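Trainee: here is my input, please return the structure:
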Amino acid sequence: MTARAKSSSIVLPPDYRPSEDEPFMNERQRMYFRNKLLAWKDEIIRQTRETLVGLHEESTQHADLADRATSETDRALELRARDRQRKLVGKIDAALARIDDGSYGFCEETGEPIGLKRLDARPIATLSVEAQERHERRERVYRED
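Mentor: Presented below is the predicted three-dimensional model:
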C-alpha cells in the first residue's frame, strides 16, 4: 500500500492542528499538510484561471496613451505575479512528493525535524529555521563580495 493510499484512509476533524504531543510526521500530520498543500495549489490555479480570463477580457485597445500604458503596466505586474505563483506550484508539488516518500518535515541539510509551527506557516519549507538562517547568512556574505 502506498503512502498516498494509506493516508487517504484518515479523516481529519475540521479543527485538527498538528501538535508537539503526538509523534512527528505521523499519518494525521502528513494528511493535514497534504490537505493544506493541495488547497493552496487549488487556490493558486483558480487565481491563475481568473487572471487569464481577466486579461483576455481586458485586451481591448485604449484610445488614450496614458490609459494604454497603465493597462500594460498592470498586465505586466499581473503576469509577473502569476509566474511567481507558477514556480510556487512546483514547490508545492515537490512538498507533496516528499510527503509520499517520507522525507517531508525533515531538514534537507541536517535531517532534523523542521518544526510544526514553521511547516504550518510555510508548508513548502525544506530547511529548519537554524539551517535557513545559516543559508541566508552565507548568501549575504557572498552577495557583499
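Trainee: contacts, neighbours, all on C-alpha from now
Mentor: Fine.
Trainee: what distance do you get for the spatially most distant residue from the centre of the chain to residue 55?
Mentor: In the chain, counting by C-alpha atoms, centre = their mean, residue 63 sits farthest out from the average C-alpha position, at 40.2 Å. Going from residue 63 to residue 55 by C-alpha to C-alpha, to the nearest Å gives 18 Å.
Trainee: structure for this one too, so we can compare:
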Amino acid sequence: MDKPKMPEDSLDEREEYMNHRHREYFRNRLLNWRKNLLAQDRELRRSMRQEHLRQADLLDQGVHDAGRYQILESHLRIRCLLEEIDAALSRIAEGSYGYCLETGEEIGLKRLKILPTAKHSVEIQEQQEWRARSRRRQGE
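Mentor: Model (predicted):
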C-alpha cells in the first residue's frame, strides 16, 4: 500500500530544515521517480528486443541503427539517473540528504524541489561547472 503523497505546500521553509516531513516528501518523490524510470527502461529494453531484424537496404539499416543508438543512449541516461536517485535515497536514510557534500551547508528546499538528486549547493555546483568549462577550454 502506497503512503499518501505529501502536497508541495507542506514543504514550509519556516520549519526546521530537513525535518521528518521534508525527508518523507523527498523520499516519496524519489521513489516515484525511480518507479517511473524503471518502467521506461523496461519499455526501452522490450523495444530493443523486438527490433533485432536487419534491414536489406543500407539507408533503412542506417535509420534503424540510429534509432537503436538513441534507445541505448536513453537506457544509459536512465541508468545514471537511477544511480543518482539511489544515492539520494541513501543520503536520506543516513541523514545527510539536503546538505552540500562539499561544504555541509543546506542545499535548500527550492533547489531540491527542482532537482531532488542535488548533492551540492548552487554556489559549489557553479564553481564545479566553471572549473570543468575552464579545463575544456584549456584542452582545446
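Trainee: returning to what we had before: does the aligned partner of the residue farthest from the centre of the first structure in the second structure count as helix, strand or coil?
Mentor: Correspondence of residue 63 of the first structure to the second structure, assessed by TM-score structural alignment: residue 56. The three-state assignment at residue 56 of the second structure reads coil, by DSSP: H, G, I helix; E, B strand; the rest coil.
Trainee: hey, where'd the helices end up in the second structure?
Mentor: 20-50, 58-94, 109-114, 122-139 (DSSP state H).
Trainee: between those helices, which one is nearest to residue 103 of the second structure?
Mentor: Of all the helices of the second structure, it is helix 122-139 that lies closest to residue 103 of the second structure, at 8.2 Å by C-alpha to C-alpha.
Trainee: mean deviation (superposed) between stretch 133-141 of the first structure and the second structure, please.
Mentor: Its aligned residues in the second structure lie a mean 1.5 Å from stretch 133-141 of the first structure after superposition (mean C-alpha distance after the TM-score superposition for the first structure).
Trainee: in that stretch, which residues are buried?
Mentor: Buried residues in stretch 133-141 of the first structure, counted by 16 or more other C-alpha atoms under 10 Å: none are found.
Trainee: so where is that stretch in the second structure?
Mentor: With TM-score structural alignment as the criterion, stretch 133-141 of the first structure aligns to 126-134.
Trainee: and that stretch, how far out from the chain middle?
Mentor: In terms of C-alpha atoms, centre = their mean, to the nearest Å, the centre of stretch 126-134 of the second structure is found 20 Å from the chain centre.
Trainee: please apply the same query to stretch 131-140 of the second structure.
Mentor: Stretch 131-140 of the second structure has its C-alpha centroid displaced from the chain centroid by 25 Å (C-alpha atoms, centre = their mean).
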